[in-house]
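Undergrad: Sharing a model that was predicted from the sequence below.
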Amino acid sequence: MTLDLARTVVGSELTERNLRGFVLGLPGVDAVGLDQRAAALATRSIKTSSKKQALDTIVSLIDLTTLEGADTPGKVRSLAAKAVLPDPSDPTCPQVAAVCVYGDLVPVAVEALGAHHAGSGGSISVAAVATAFPSGRASLRVKLADTADAVAAGADDIDMVIDRGAFLAGRYGEVFDEIVAVKEACRRPDGTSAHLKVILETGELATYDNVRRASWLANLAGADFIKTSTGKVSPAATLPVTLLMLEVVRDWHRLTGELVGVKPAGGIRSSKDAVRYLVTVAETAGERWLDPRLFRFGASSLLNDVLLQRQKLATGHYSGPDYVTID
């Protein structure tokens, strides 16, 4: 997306004053209505005959993640092996969308994935958290260096965090400019770019109105994805917040023709919960978004439960939720 498009949407130059006016001029969120819609969607699901397809779809949308201070090269190699072959007993199981690690471990992930890495013609991306993740408390110079280092090391996706302090203080232009700068740091020498996921850290934004404002601001600045959380703050991903962000990318697409993805991250551990997110995506943004290019789950333990449910389904002893049929 070019900044010319952002200027068109805002209707003026992208100054602090104009961005503030645009963001604060967005309609307020009906919190009660949003919660009710999310609760209603949570009661719906898929046809019994489509359970395996749903579980396979979930696997294909997972950013398999390890973001601990104690991460080691060995742990990342094990994670990469699981990404390539999630279920060694069933080679028909899809591969995950990406492996998500700290920036200094990107070279390990790239090497471990080998020919399966997206940069080598495979289908598995390497995502790197950057910009002083998870707090974002660093100078812009440090954040840009953090991003550029990860891209140079082979990262396909950059998961940046916004400056929540600046956002909550109403310095929307500062947040916008920082996303634009990080987006530029995602560019490679050959002119291609790593995809930019902008983490809003919705658990610290306090209100649905702020989530909507931050989502629009990220889209204006050129986000390829908007992401709920770092997974380090509670609450992390929730169905109402994800529903709200899906409404924003749906409306953004209708307004501009541009496609932006959504990534709920943190706290999604069961296949039952993940299916609820699939339904919410399909019913809100549309089935087009059920694609790794437009929707991801940021998760570490979700894959284990999905694999267990796939195995039980294959043996006829499925213990998942009792689904309500949707035609």
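TA: Now that the structure is in, tell me what you want to look at.
Undergrad: CA only for contacts and neighbour counts going forward, please
TA: Noted.
Undergrad: pretty sure residue 110 contacts residue 126?
TA: Yes. Counting by C-alpha atoms under 8 Å, residue 110 touches residue 126, with 6.8 Å between them.
Undergrad: Presented hereafter is structure B, for comparison with structure A:
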Amino acid sequence: MSSRNPGSSLDLGWVSRVAVNHPAVLRRAEQIQSRRTVKKDWQAAWLLRAVTCMDLTTLSGDDTPASVHRLCLKAKHPIREDLLRSIKMEDPDVVTGAVCVYPARVTDAVKALKDAGCHIPVGIRVSISAVATGFPAGQTPLKTRLAEVRAAVDDGASEIDIVINRTLALSGRWRELYEEIRMFREACGERHMKTILGTGELGSLTNVYKASLVAMMAGSDFIKTSTGKESVNATFPVALVMVRAIRDYYWRTGVKVGFKPAGGIRSAKEALVWLSLMKEELGDDWLTPQLFRIGASTLLGDIERQIYHHVTGRYAAHHDLPMA
């Protein structure tokens, strides 16, 4: 992971001056989506980069130790090794950035990754990210949300994905939101904190920008679009607003904050567009798992199918690419 964002004092003047040009954002989003994507070997390389920036996620009511174990094995071996050898990319570093689970499943992930030989307490090879703070709604009492963060840290999570209380943002109670996030940041200790804004429930792009600023001022190491449980999740207009807030924060403070789109990202083609957006808007420094993650549960399967097609010239049958 990159160095921590120390945060800053809350600048309500900066927050209050925010104004988003909605038509211009939509035009730019359309322009990014209409870009021609890279082909052949270049495409394979970009797709592998997307894999290394992926938070391989399971956030279901039927999660079990066995399903988390399979997820962790897939995180360590995301692409079949014979396919990687065929394109001369048999690199041990082709692993996903993290696995993302509920707090109750953190100990399962710690054990699975330890058995696989790719996890240490602060997570270098494959990190363990735990959602917390009353995910997905963020409406549980503050003391409960703080206890959940501390429990996930104690159980071995190396990253914490907190979710904000959208009520505070919708009510313009930016100082209260700032103070809550600061408390979560303290509860995370040395673990990196990714702050989920729940952008589909923030009401406007201006609120998205303001919430992004407040989250970064409060010490968020990443800002993340969505929980994946909202009716509207990661969209390109929202992403543009968030990455430009990241850029503005970097220009003002010199601190690089990461970005994570999540929810509804299912195809390899979409992953390439997200990488293009990061490269064009923030530059190559943000094309690493230290500053960019894609939250996904089904995306990896399509990426592996595209790699399979690149190598063999045909698309894989379901049994050719098992989960683990």
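TA: In hand now; what should we look at? Just so it is clear, the model here is predicted, and its values are computed rather than measured.
Undergrad: Which of residue 110 and residue 126 of the first structure has more residues huddled nearby?
TA: Of the pair residue 110 of the first structure and residue 126, residue 126 is the one with more neighbours under other C-alpha atoms under 10 Å, namely 31 against 26.
Undergrad: quick one: what's aligned to residue 77 of the second structure in the first structure?
TA: Using TM-score structural alignment, the equivalent of residue 77 of the second structure in the first structure is residue 85.
Undergrad: Against residue 307 of the first structure, how distant is that match?
TA: The spacing between residue 85 of the first structure and residue 307 of the first structure, counted by C-alpha to C-alpha, to the nearest Å, is 11 Å.
Undergrad: which neighbours do the two share?
TA: With contacts taken as C-alpha atoms under 8 Å, 6 or more residues apart in numbering, residue 85 of the first structure and residue 307 have no neighbour in common.
Undergrad: just the strands in the stretch 101-250 of the second structure please.
TA: 127-131, 159-163, 192-196, 222-224 (DSSP state E, counting those that start in this stretch).
Undergrad: As CSV, these with distance to residue 97 of the second structure would be great.
TA: Compiled in CSV, those are given as follows (distance: least, C-alpha to C-alpha, whole Å):
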stretch, distance to residue 97 of the second structure
strand 127-131, 6
strand 159-163, 11
strand 192-196, 13
strand 222-224, 14
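Undergrad: which stretch among the ones you listed comes nearest residue 37 of the second structure?
TA: Closest to residue 37 of the second structure of these is strand 222-224 (C-alpha to C-alpha; 24.3 Å).
Undergrad: The closest one vs the first structure, average distance?
TA: Comparison of strand 222-224 of the second structure with the first structure after fitting gives an average deviation of 0.2 Å (mean C-alpha distance after the TM-score superposition for the first structure).
Undergrad: Centre of the chain to that strand, how far?
TA: Distance, stretch centre to chain centre, for strand 222-224 of the second structure: 7 Å (C-alpha atoms, centre = their mean, to the nearest Å).
Undergrad: so that strand aligns onto which residues of the first structure?
TA: With TM-score structural alignment as the criterion, strand 222-224 of the second structure aligns to 225-227.
Undergrad: that older thread, nearest residue to the match of residue 77 of the second structure in space, please, no chain neighbours.
TA: In space, residue 85 of the first structure comes closest to residue 95 once its chain neighbours are excluded; the distance is 6.4 Å by C-alpha to C-alpha, 6 or more residues apart in numbering.
Undergrad: Count the residues that sit near the residue mapped onto the one you found from the second structure.
TA: Superposed on the second structure with TM-score structural alignment, residue 95 of the first structure falls opposite residue 95. Number of residues near residue 95 of the second structure (other C-alpha under 10 Å) recorded here: 23.
Undergrad: residues touching residue 95 of the second structure, list them.
TA: With contact set as C-alpha under 8 Å, 6+ apart, residue 95 of the second structure has these partners: 51-52, 75-78, 125-126.
Undergrad: ok, so what distance separates the most centrally placed residue in the second structure from residue 45 of the second structure?
TA: Nearest to the mean C-alpha position of the second structure, by C-alpha atoms, centre = their mean, lies residue 260 at 3.3 Å. Distance, residue 260 of the second structure to residue 45 of the second structure, by C-alpha to C-alpha: 20 Å.
Undergrad: Repeat that for residue 84 of the second structure.
TA: Counting by C-alpha to C-alpha - residue 84 of the second structure and residue 45 of the second structure are separated by 10 Å.
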